[in-house]
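J.: missing the sequence, but the structure's below:
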């Protein structure tokens, strides 16, 4: 059958191993037991989609379309069902514009200012270090602003990553005004003709009003130096939190316009389906995947390759 064919390993093969074991092989085993479509097969697929943390709304959409397609096109076998399921998930990605960050930086007036947001513990500081290293390898000259002055040791941790990436860091003392740090960073970026500015921010989402006011103040102050900044607001999420990641997107999009998402810790979770649900429900492009602890462990997201890996089989 189709899933016994050896396929070439994709770029996401290793990173999606746990998700694939949880989702693909369960789908495979379900279809191995059935040669014709039965009513309860759809119910089993629904359960498997939910178990992959694709989310209730997106799962219902996929299942409804699956049932309509079966009725309309008279699908007969599980091969047909499998092919449609993959196609239906691919369709969720079609209308989401996902221009590469490299391209946006290249064709925009410099410096290009990116504000990084996300709750504590999702890997925000690590992501800034990885992103700095990634963009520097692409030939861009960067500077980082340590505007998370609230969390103890946040500046020290960011400085370690900045040194690893060999990127300049602007910092002040703990509990300094975050907007002041951002102001100094943009001034330095302009005078030193930097291509990209990364601004770290606090992640204490439990104090939503305070955080909203702080992010708004940082934006206002940066506009005094570069009126159109920030050009991008990038949200960092932890894939292993599953449905909690959905809630974080909802909360942040209430008070800032999220441009793109970085999903971290994808390699260590069976909840990789959260990618599908987030893109479907919020229409926000996922720009990068954090795939490990090393500074080079950041990959550009490709929806088609992701889906292929989500469904691929690597048995001989």
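T.: In hand now; what should we look at? None of these values were measured; they are calculated from a predicted model.
J.: contacts and neighbour counts: CA atoms only from here.
T.: Noted.
J.: Can you list the residue ranges for strands in the protein?
T.: Taking DSSP state E as the test, the strands found in the chain are 112-117, 142-146, 168-170, 196-200, 232-238, 260-264, 286-290, 298-300.
J.: Just the buried positions in the fifth one, please.
T.: Yep, that's strand 232-238 we're talking about. For strand 232-238, burial by neighbour count (16 or more other C-alpha atoms under 10 Å) applies to 232-238.
J.: sorry, back to before: got the strands of the chain as a markdown table, with distance to residue 216 columns?
T.: Shown next, in a markdown table, are the strands of the chain (distance: least, C-alpha to C-alpha, whole Å):
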| stretch | distance to residue 216 |
| --- | --- |
| strand 112-117 | 11 |
| strand 142-146 | 16 |
| strand 168-170 | 20 |
| strand 196-200 | 13 |
| strand 232-238 | 12 |
| strand 260-264 | 18 |
| strand 286-290 | 23 |
| strand 298-300 | 29 |
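J.: what about versus this one:
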């Protein structure tokens, strides 16, 4: 598997007390651990064998895997790409072309601000560089979009904290729980021990789904049938500190940003995690369905205002005509995009690379 994370030297873990007291100001309900026992045999040997050592006969070579990913990425963004690139076929450089390009960008959900920014910069570039061919204008637009998206590209750093606590949020249907399972698997491949916290205590299906991912990856899952989601998160952090686990991933209940009482619950979970470990959660991720277009930007704004997001994962980009939403995010709320997903398989979730993304849009 090609490089997925940025590594940092691990800090020495803080001394862990024999017991962790629940904070008096928050309601904490004891929970129990559900330890999985069924190994997942796809890519990594079952623990305690090193999870980072897949064999050559079961894992494609890096170059082959890279070509496969780029091919799937291009296929996934084909609808968005078609709306943009067909405009330049035999086109004249005039106001009609700019009008059609504006419509195409808006249709791809690039948003008004990003669309106007790109068009203004493009017109200036065409004038200054005296571009006369449609293909030259297409190349210029590609360069401008790359410049806009590059600040979103950032690796998820492993090994800076022990444990690294990740709080995962998102609306129902965004692919949150599935994404947690994929990330957990990739982290194992990179030698990280993982613990999952089933903080969506309101939906039995969510707990069951996370438990299945735990069983597949031979990962401990902290869960309870009902009660306070913050209690699950607190207990998971305490368990990880006691056992020296590398990464804790806390699933949270899906909710709309307009559900203010539920957003307050997310803030509570964040506070309780911080009481369980100073500086945690170090990563607060929002999972976004790439097909929701401008609604995705609204979600980023609302969750960022409430939680101060550190990163995004954009899923379901396969077959979407709304791939321009990354431009809208870059222009309006440039939270780093750690990963993008284009399918159901584990290898269909990969780190966001601005150059690869733009190349796929203009293939």
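T.: Everything's here; your move. Keep in mind it's a predicted model, so treat the numbers as computed, not measured.
J.: so which of the strands of structure 1 comes closest to residue 73 of structure 1?
T.: For residue 73 of structure 1, the closest of those is strand 286-290, at 32.7 Å, according to C-alpha to C-alpha.
J.: looking at the strands of structure 1, which is closest to residue 76 of structure 1?
T.: Residue 76 of structure 1 lies closest, by C-alpha to C-alpha, to one member of the strands of structure 1: strand 286-290, at 35.2 Å.
J.: Please tell me how far the counterpart of residue 285 of structure 1 in structure 2 sits from residue 119 of structure 2.
T.: In structure 2, residue 285 of structure 1 lines up with residue 336, judged by TM-score structural alignment. Separation of residue 336 of structure 2 from residue 119 of structure 2 (C-alpha to C-alpha, to the nearest Å): 24 Å.
J.: List the contacts of stretch 21-34 of structure 1.
T.: By C-alpha atoms under 8 Å, 6 or more residues apart in numbering, the list of residues contacting stretch 21-34 of structure 1 from outside reads 3, 41, 44-45, 48-49, 51-52, 78, 270, 310-313.
J.: Please repeat the previous calculation with a cut-off of 7 Å.
T.: 3, 48, 52, 78, 270, 310-311 (C-alpha atoms under 7 Å, 6 or more residues apart in numbering).
J.: Tell me which stretches of the stretch 201-316 of structure 1 form helices.
T.: Under the criterion DSSP state H, counting those that start in this stretch, helices of the stretch 201-316 of structure 1 are mapped to 208-225, 243-255, 274-282, 303-311.
J.: burial of residue 289 of structure 1, as a residue count?
T.: Number of residues near residue 289 of structure 1 (other C-alpha atoms under 10 Å) recorded here: 27.
J.: Could you double-check that it lies in contact with residue 264?
T.: Yes - under the criterion of C-alpha atoms under 7 Å, residue 289 of structure 1 makes contact with residue 264 at 5.7 Å.
J.: how about residue 213 of structure 2, what's its match in structure 1?
T.: In structure 1, residue 213 of structure 2 lines up with residue 161, judged by TM-score structural alignment.
J.: if I pick its match, what's in contact with it?
T.: For residue 161 of structure 1, the contacting residues are 126, 129, by C-alpha under 7 Å, 6+ apart.
J.: What's the separation between it and residue 123 of structure 1?
T.: Per C-alpha to C-alpha, residue 161 of structure 1 is found 12 Å from residue 123 of structure 1.
J.: quick one on the thing from earlier: residue 336 and residue 119 of structure 2: which has the busier surroundings?
T.: In this view residue 336 of structure 2 and residue 119 are compared by other C-alpha under 10 Å, and residue 336 has more residues nearby, 23 against 18.
J.: Against residue 317 of structure 2, how distant is that one?
T.: Going from residue 336 of structure 2 to residue 317 of structure 2 by C-alpha to C-alpha gives 17 Å.
J.: And residue 156 of structure 2, by the same measure?
T.: Distance, residue 156 of structure 2 to residue 317 of structure 2, by C-alpha to C-alpha: 20 Å.
J.: Between these two, which has more neighbouring residues?
T.: A count of neighbours by other C-alpha under 10 Å puts residue 317 above the other of residue 156 of structure 2 and residue 317, at 21 against 17.
J.: For the aligned partner of the more buried one in structure 1, which residues are in contact?
T.: Superposed on structure 1 with TM-score structural alignment, residue 317 of structure 2 falls opposite residue 266. If you count contacts by C-alpha under 7 Å, 6+ apart, residue 266 of structure 1 has them with 15-16, 239-240, 272, 289-291.
J.: rerun that using 10 Å as the cut-off
T.: By C-alpha atoms under 10 Å, 6 or more residues apart in numbering, the residues touching residue 266 of structure 1 are 12, 14-19, 237-240, 272-275, 289-292.
J.: Make a ChimeraX selection of the buried ones in those residues.
T.: Command for ChimeraX that selects the buried part of the contacts of residue 266 of structure 1, burial taken from 16+ other C-alpha under 10 Å:
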select :12,15,16,17,18,19,237,238,239,240,272,273,274,275,289,290,291
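J.: where do the contact lists of residue 289 and residue 264 of structure 1 overlap?
T.: Common neighbours of residue 289 of structure 1 and residue 264 (C-alpha under 10 Å, 6+ apart) are 127, 236-239, 297-298.
J.: any idea how far residue 152 of structure 1 is from residue 202 of structure 1?
T.: Distance, residue 152 of structure 1 to residue 202 of structure 1, by C-alpha to C-alpha: 11 Å.
J.: of those two, who's got more company?
T.: residue 202 (22 against 11).
J.: The more buried one corresponds to which position in structure 2?
T.: Matched by TM-score structural alignment, residue 202 of structure 1 corresponds to residue 253 in structure 2.
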